[in-house]
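Engineer: what follows is a predicted protein model with its sequence.
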Amino acid sequence: MAVSVREVAALAKVSVGTVSNVMNRPDKVSPDTVERVQAAIRQLGFVRNDAARQLRAGRSRSIGLVVLDVGNPFFTDLARGAEKRAAEAGLTVLLGNSDDDVLRENAYLDLFEEQRVFGVLVSPVDDANERLAGLRERGTATVLIDREAGDQSFSSVSVDDPAGGFAAAKHLLERGRRRLAFVGGPASLRQVADRLAGARRAVAEQAGASLDVIETTALSVLEGRRAGEAILARPQAERPDAVFAANDLLALGVLQALNMSGGIRVPGDIALIGYDDIAFAAAAVVPLSSIRQPSELIGYTAVDLLLREAAGGAAAEHEQVVFQPELVVRASTGG
């Protein structure tokens, strides 16, 4: 038979309200009392009925997080930052991977709404915010991550991707490269489009420079390798002398293809720069130059905004936090 809260309170010689505070707001209870209640919980084997608690409270103590690609270390680090801030607030994070698929994204949003989560953090696949607007109108606080709402109708945490794209291309141009190629896709992803726009602006400012676009179907190592093989298949005179990849996974794939050819030197023949500065970038066989995003800080800040959104309700003021990217120079561009 299940152990009740009253039994825990009786064994610990405290009130039922004190037991509730220990489980939900331990900062309001003295350390000695917390230890006594926790000892009683362990001794009796008490397991609280979280579903019943959610029904009474109206919301669970979980945050739903939907990312584009859980296999990308950038999103792994972002989730770590979100978990850290959530834990400080007594919340947990439930992770969903949309895999760049709107239908999968909507399925997770539906599931999180059914679970009556405290709020939702989402890196949306496209610009359609009707589903997210409906979620918020029905009482679920929502914050965009790694994307800014064009009309500022949602709180968001993002990085200035046009500035990052500009910095990447400008760095290659300053290294004396003039035939640049951008590897990235799909073009429908806002992050890809913004990074390409920044690169185009830098190239437009440099006389005699050009920018070729090699579109990929995903931001993966495999797609990067395919792009690298496509570059190798070109006549030598038509190859770029520098590549800007839309993320580090693509850049690592390009690097693999170029290295396996045996005849192309990085950075001697082709300079290469990525985006995100994941841990693997510095550990690559040719350490990879990259545009760093503060991934953990993005996740941490997003939960902070979500807490303020939830506290403010319908009257909450929407905030847009935009971090500036940082150029990290390594051997792949001659650093």
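Structural biologist: Here it is on my side, so go on.

Engineer: all contacts plus neighbour counts: C-alpha atoms, from now on.
Structural biologist: Noted.

Engineer: ok, the nearest residue to Arg308 once chain neighbours are set aside - contacts?
Structural biologist: Spatial nearest neighbour of Arg308, chain neighbours left out: Ala316 (7.4 Å); criterion: C-alpha to C-alpha, 6 or more residues apart in numbering. By C-alpha atoms under 8 Å, 6 or more residues apart in numbering, the contact list for Ala316 reads 308-310.

Engineer: ok, Val5 touching Val19?
Structural biologist: Yes: in this structure, Val5 is within contact of Val19 by C-alpha atoms under 8 Å, at 7.2 Å.

Engineer: the two: which is more packed in?
Structural biologist: Each of Val5 and Val19 has its neighbours counted (other C-alpha atoms under 10 Å); Val19 has more, 25 against 18.

Engineer: which elements pack onto the one helix or strand the more buried one maps to?
Structural biologist: Per DSSP states H and E, Val19 falls inside helix 16-24. Applying 3 or more C-alpha pairs under 8 Å, 6 or more residues apart in numbering; DSSP states H and E, we find helix 16-24 packed against helix 5-12, helix 31-44.

Engineer: pasting the second one now:
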Amino acid sequence: MVGIDEVARRAGVSTATVSRALSGRGHVSDAARERVEAAVRSLGYVASASASSLASGRTRNIGVLLPFLDRWFFSMVLSGIAGALMRRGYDITLYSLTADRAERDTIFATFLRRQRVDGVIAISLELDEAETDRLLALDLPVVAIGGPSPRLTTLAIDEAGMARRATEHLIGLGHHAIAHIGAGHDFDLDFRIPTRRREGFEKALADAGIPARSTRHELADFTIAGGFAAATRLLGTPLGRPTAIFAASDEMAIGALLAARELGIRVPQDLSVVGIDGHELGGFFRLTTVDQFPLRQGERAAEAILAAVAGRDAVTPPPAPEALAYDLVVRGTTGPFDRGAPG
């Protein structure tokens, strides 16, 4: 196995310089760093994780807390985190934090306290005061995606703002009979995302002077199948049929498109549909959506945690929440209200 001494000889530098270049700790000239990196590539050298940890006091590993492993949004955020960390030579350890209180207590009381990570990223988790206390007691940098989390460094997304933007797009096209497909209390957990999206929807209607009686709401489960079932209930009879649907996720919006196709309802001539997320299937279905760039969210979280790890000796209060970007992407599922269309 190639050792650090051989890398140093190939690069023409000391082993201490190699160590500083690979760990990122201490000054190394650009020329020396380039020679070390070239030597590492040519020799196929891989630093020992345990040795690096002992030398630097770091594990080069980041813990990630998330509520679901099998949902598209979380997998995309996680992909962004993992890719950004890998490019910086960091590993990742996942902790699935369900609603089960005993499981959550075990993760905070046992796994995280083993000090096998240099920092923690929490994705869309509303941590209670006791859990936040336990995280902060680890004396590790913590970055939260979601929010607000006033005691933590937070990357916040404006859930109500995204919903308002989607609804305003439909109103701007002349739609007043706008239905909403959302979710019930079973999904209204961390940060009340379904409720906040419905609030944004209702705020846009109120600002436009559209009475509540002209809108309908159906509940689903943030899946394509759930959106299909909810849209079928909304569109099943011509009487009172909406001319537009705002779905609280792209997967439910895609389900609505499939229901419209099944019922022979033309999109966007008879029905406009808009979602939220920026799902990878959105382009295939030509879905108008509010893209919240989940891959970029993960990359930004990784950047933030690595910056916090590098500056962990500085004692500073958590900064104000950083607002994450979102943008309306108009495709083929929304169009002007046609007064001659059925509904």
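Structural biologist: Yep, that arrived. Computed from a prediction, not measured in an experiment: that's the story for all the values here.

Engineer: quick one: contacts of the helix holding Val19 of the first structure?
Structural biologist: 5-6, 8-9, 28-29, 34, 37, 90.

Engineer: CSV for these, including distance to Pro287 of the first structure?
Structural biologist: Supplementary listing: these in CSV, determined by distance: C-alpha to C-alpha, whole Å:
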residue, distance to Pro287 of the first structure
Val5, 57
Arg6, 60
Val8, 57
Ala9, 58
Lys28, 49
Val29, 51
Val34, 50
Val37, 52
Gly90, 39
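
Engineer: quick one: buried ones out of those?
Structural biologist: Listed as buried from those are 5, 8-9, 34, 37; burial here means 16 or more other C-alpha atoms under 10 Å.

Engineer: most widely separated two among these?
Structural biologist: Val5 and Val34 (14.4 Å; C-alpha to C-alpha).

Engineer: and the helices in the stretch 51-200 of the second structure, which stretches?
Structural biologist: Along the stretch 51-200 of the second structure, counting by DSSP state H, counting those that start in this stretch, helices occupy 72-87, 101-106, 129-137, 159-172, 193-207.

Engineer: which one of those helices lies closest to Leu287 of the second structure?
Structural biologist: The minimum distance between Leu287 of the second structure and the helices of the stretch 51-200 of the second structure falls on helix 159-172, with 12.0 Å, by C-alpha to C-alpha.

Engineer: in the first structure, which residues correspond to the closest one?
Structural biologist: The alignment of helix 159-172 of the second structure onto the first structure (TM-score structural alignment) covers residues 161-174.

Engineer: all helices for the stretch 201-335 of the first structure, in order.
Structural biologist: Using DSSP H, counting those that start in this stretch, helices in the stretch 201-335 of the first structure cover 221-232, 248-261, 279-283, 295-312.

Engineer: make a markdown table out of the ones you listed and add distance to Phe166 of the first structure and mean neighbour count.
Structural biologist: Output for the helices of the stretch 201-335 of the first structure, formatted as a markdown table (distance: least, C-alpha to C-alpha, whole Å; neighbours: other C-alpha atoms under 10 Å):
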| stretch | distance to Phe166 of the first structure | mean neighbour count |
| --- | --- | --- |
| helix 221-232 | 21 | 21 |
| helix 248-261 | 16 | 24 |
| helix 279-283 | 20 | 15 |
| helix 295-312 | 20 | 21 |
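
Engineer: in JSON lines: these, plus distance to Asp160 of the first structure.
Structural biologist: JSON lines is the format used below for the helices of the stretch 201-335 of the first structure (distance: least, C-alpha to C-alpha, whole Å):
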{"stretch": "helix 221-232", "distance to Asp160 of the first structure": "23"}
{"stretch": "helix 248-261", "distance to Asp160 of the first structure": "17"}
{"stretch": "helix 279-283", "distance to Asp160 of the first structure": "20"}
{"stretch": "helix 295-312", "distance to Asp160 of the first structure": "12"}
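
Engineer: ok, which of these comes nearest Ser62 of the first structure?
Structural biologist: With C-alpha to C-alpha as the criterion, Ser62 of the first structure lies closest to helix 295-312 of the helices of the stretch 201-335 of the first structure, at 11.3 Å.

Engineer: report the angle between that closest one and helix 73-88.
Structural biologist: Orientation check (axes from the mean of the first three to the mean of the last three C-alpha atoms, to 10 degrees): helix 295-312 of the first structure against helix 73-88 gives 40 degrees.

Engineer: run through who's touching helix 295-312 of the first structure.
Structural biologist: For helix 295-312 of the first structure, contacts defined as C-alpha under 8 Å, 6+ apart pick out 74-75, 77-86, 118-121, 140-146, 155-158, 276, 316-319.

Engineer: out of the helices of the stretch 51-200 of the second structure, flag the one nearest Leu219 of the second structure.
Structural biologist: Of all the helices of the stretch 51-200 of the second structure, helix 193-207 sits nearest to Leu219 of the second structure, with 10.0 Å by C-alpha to C-alpha.

Engineer: show me the contact partners of the closest one.
Structural biologist: 159-168, 171, 180, 182-184, 187-188, 211-212, 248.

Engineer: one more: stretch 119-138 of the second structure?
Structural biologist: With C-alpha under 8 Å, 6+ apart as the test, stretch 119-138 of the second structure has contacts from 61-67, 74, 108-109, 112-113, 115, 140-147, 149, 151, 190-191, 301-302, 305, 309.

Engineer: how about it: buried residues?
Structural biologist: Buried residues in stretch 119-138 of the second structure, defined by neighbour count with 16+ other C-alpha under 10 Å: 119-127, 131-132, 135.

Engineer: how about JSON lines for the contacts of Ala316 of the first structure, with distance to Arg104 of the first structure added?
Structural biologist: Shown next, in JSON lines, are those (distance: C-alpha to C-alpha, whole Å):
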{"residue": "Arg308", "distance to Arg104 of the first structure": "28"}
{"residue": "Glu309", "distance to Arg104 of the first structure": "25"}
{"residue": "Ala310", "distance to Arg104 of the first structure": "25"}
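
Engineer: out of the residues you listed, which is nearest to Arg53 of the first structure?
Structural biologist: Ranked by distance to Arg53 of the first structure (C-alpha to C-alpha), these are led by Ala310 at 18.3 Å.

Engineer: how about the counterpart of Val221 of the first structure in the second structure, what does it touch?
Structural biologist: Counting by TM-score structural alignment, Val221 of the first structure lines up with Ile224 in the second structure. Residues near Ile224 of the second structure by C-alpha under 8 Å, 6+ apart: 251-256.

Engineer: pretty sure Arg292 of the first structure sits against Asp277.
Structural biologist: Yes: between Arg292 of the first structure and Asp277 there is a contact under C-alpha under 8 Å: 4.7 Å.

Engineer: neighbour-wise, which of these two wins?
Structural biologist: Neighbours were counted for Arg292 of the first structure and for Asp277 using other C-alpha under 10 Å; Asp277 has more, 25 against 19.
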